[in-house]
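A.B. asks: Just a sequence and a predicted model for now, questions to come.
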Amino acid sequence: MLSGGLVLLSAYVLVPVALAWLIVRADFRTIAIAYGIWIGFLVIAFGLLSSTSFTEGIGWSLIIAMFYTTPVIPVLCLIINIWTWARARLAAA
């Protein structure tokens, strides 16, 4: 049996990094930037949410949002790659 920590590590770190690296061909710097953007978004979203009276239900919301990490990190890496490619083309022109 797999331990709970290994399952969480796979769901939140290993699978998104593998998808971003293999499918999007993102380098580790781009993946780190994408994680920073996603974690910043979650901190802002749940920080604003915690100041309301809805704090009791934040645990399940955080768990659900963390599972969105798997598709979000490769998509953010793709957006960052397209943005940097466009900037490089404009700089070369």
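C.D. replies: Great, that's in hand. Residues are numbered from 1 along each chain as shown.
A.B. asks: all contacts plus neighbour counts: C-alpha atoms, from now on.
C.D. replies: OK.
A.B. asks: In contact with residue 50, which residues?
C.D. replies: By Cα atoms under 8 Å, 6 or more residues apart in numbering, residue 50 lies in contact with residue 58.
A.B. asks: do you know how far it is from residue 61?
C.D. replies: Applying Cα to Cα, to the nearest Å, the value for residue 50 to residue 61 is 11 Å.
A.B. asks: Identify the contacts common to these two.
C.D. replies: In contact with both residue 50 and residue 61: no residue, using Cα under 8 Å, 6+ apart.
A.B. asks: in what helix or strand does the most centrally placed residue in the chain lie?
C.D. replies: Nearest residue to the geometric centre of the chain (Cα atoms, centre = their mean): residue 73, 3.8 Å. Under the criterion of DSSP states H and E, residue 73 resides in helix 69-92.
A.B. asks: If we go by neighbour counts, what in that helix is buried?
C.D. replies: 69-70, 72-78, 80-81 (16 or more other Cα atoms under 10 Å).
A.B. asks: here comes the other one, which I'd like you to weigh against the first:
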Amino acid sequence: RYKSNMLDRCPSLLNCGALYPNWLNGSHPASVNTEVVRTACKVGFSSCCASQVTIKIRHCGLYMAYCLPALDSCPTAYCFGETGECNAASESVSSTTLVPRP
């Protein structure tokens, strides 16, 4: 759950705080209490959809809930909001926990 919906149009490289932003290639569910399966695309240097992952979106009334798989590379991120632009002044990480690998 996030304060804005996932971006549903192709952003440019370096948007969303990542070199390779990921966006919703499809539409959000229109009806409350419905769930849809959609494709998220990763922007590449020569394509708006250089690679794809399958995601689930549920319309929960006042917000959308997303089931997003971990992304396979860095620096990449899912895009949320109207423009996909990163606004560092209004968004921050509250805490980070590092877990050592076994």
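C.D. replies: In hand now; what should we look at? Treat the numbers as computed from the prediction; the structure is a model and nothing was measured.
A.B. asks: Give me the TM-score for this pair.
C.D. replies: The pair, once superposed, lands on a TM-score of 0.23 when counted by TM-score structural alignment, normalised by the length of structure 1; 42 aligned residues with a Cα RMSD of 4.8 Å.
A.B. asks: same for the helix holding residue 73 of structure 1, what does it pack against?
C.D. replies: Packing contacts for helix 69-92 of structure 1, counted by 3 or more Cα pairs under 8 Å, 6 or more residues apart in numbering; DSSP states H and E, involve helix 15-22, helix 28-50.
A.B. asks: Out of those helices, which one sits most buried?
C.D. replies: Neighbour counts (mean count of other Cα atoms under 10 Å) averaged over each of the helices and strands packed on helix 69-92 of structure 1 peak at helix 15-22, with a mean of 19.
A.B. asks: what is the orientation angle of that helix with helix 69-92?
C.D. replies: Calculated by axes from the mean of the first three to the mean of the last three Cα atoms, to 10 degrees, helix 15-22 of structure 1 forms an angle of 30 degrees with helix 69-92.
A.B. asks: what angle sits between helix 15-22 of structure 1 and helix 28-50?
C.D. replies: Using the same axes, to 10 degrees: helix 15-22 of structure 1 against helix 28-50 is 140 degrees.
A.B. asks: which residues are in contact with helix 15-22 of structure 1?
C.D. replies: Residues contacting helix 15-22 of structure 1 (Cα under 8 Å, 6+ apart): 26-28, 31, 69-75, 77-78.
A.B. asks: Nearest to residue 9 of structure 1, out of the helices and strands packed on helix 69-92 of structure 1?
C.D. replies: Shortest distance between residue 9 of structure 1 and the helices and strands packed on helix 69-92 of structure 1, using Cα to Cα, is found for helix 15-22: 8.7 Å.
A.B. asks: Count the residues that sit near residue 58 of structure 2.
C.D. replies: By other Cα atoms under 10 Å, 21 other residues sit near residue 58 of structure 2.
A.B. asks: That one reaches residue 35, doesn't it?
C.D. replies: Yes. Counting by Cα atoms under 8 Å, residue 35 is a contact partner of residue 58 of structure 2 at 4.2 Å.
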